[in-house]
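Novice: Have a look; sequence and predicted model below, questions after that.
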Amino acid sequence: MSGKEDTEDRSALVSIPQIPDRLEAAGVRRVGAARIRQLASTPDFPEPAHEQGRIRVWRWGPVLDYFRGRTVRQGERTDLKAQRAVGETEGA
């Protein structure tokens, strides 16, 4: 099966180590497995289709949609924005 056909099977189950290669094959900017692990712990990342122990797998379709719709802010420190906003409201 070619990479393109492989990425088009939206119902396929994928684990975090498989996602970077699938993103690249689908024409989406590659994201490393470590960053995907971070994103998977956020509330807007798709829910796993199945979990058993430390193993989590997701349906490829929702994961691909998530990365296609994701706004990339490379180098932007979003954690500092939150601190500034708290400081501004306390000083007001």
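Specialist: Happy to help now that I have it. Residues are numbered from 1 along each chain as shown.

Novice: hey, let's count contacts and neighbours off CA atoms from now on
Specialist: Fine.

Novice: ok, residues contacting the longest helix along the chain?
Specialist: When the chain is parsed with DSSP state H, its longest helix is helix 78-91. By CA atoms under 8 Å, 6 or more residues apart in numbering, no residue outside helix 78-91 reaches it.

Novice: Take this one as well and set it beside the first:
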Amino acid sequence: MPDSTGEAGREAEAPRMVTIPQMPALLEAAGLKKIGAARLRQLAAEDADFPEPIFSNGRTRVFDWNAVERYLRKRVLAQGERTDLQKQREEPPSDGETTDQGPNASPGSR
């Protein structure tokens, strides 16, 4: 007699293959915040933690939905945070001056 729990476990682990245009509707169905296809493409290109595609041929990329859903559930949102300034905050000025001179500061006013 086959072990039904083992079979069910294997079926649950089978990847559900989806493309980026299919993901926004799946996000909504999973109860997650809807993210547009353009933003998902940006995350796939720029975020090293975004799951790698299972298959890629030309511009077509197929992802494992289970991995993408896990990634999006764990992702921490920082709306409005300026990530372009993170490097400036991490690296203190070498000459002891502050980097926050304001938008109207001129080079001669130091």
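Specialist: Ah, there it is. Everything numeric in this text was worked out from a predicted model, so none of it was measured.

Novice: How close are the two chains, by TM-score?
Specialist: TM-score of the superposed chains, computed with TM-score structural alignment, normalised by the length of structure 1, equals 0.80; 84 aligned residues with a CA RMSD of 2.0 Å.

Novice: for structure 2, longest strand please?
Specialist: The strand that spans the most residues within structure 2, counting by DSSP state E, is strand 60-64.

Novice: which other helices and strands contact it?
Specialist: strand 17-18, strand 55-57 (3 or more CA pairs under 8 Å, 6 or more residues apart in numbering; DSSP states H and E).

Novice: what do you get if the cut-off is 6 Å, keeping everything else the same?
Specialist: strand 17-18 (3 or more CA pairs under 6 Å, 6 or more residues apart in numbering; DSSP states H and E).

Novice: Give me the contact list for the strand it packs on.
Specialist: Residues from elsewhere that reach strand 17-18 of structure 2, judged by CA atoms under 6 Å, 6 or more residues apart in numbering: 62-65.

Novice: Can you get me the centre-to-centre distance for the longest helix of structure 1 and its chain?
Specialist: Between the centre of helix 78-91 of structure 1 and the centre of its host chain there is 26 Å, according to CA atoms, centre = their mean, to the nearest Å.
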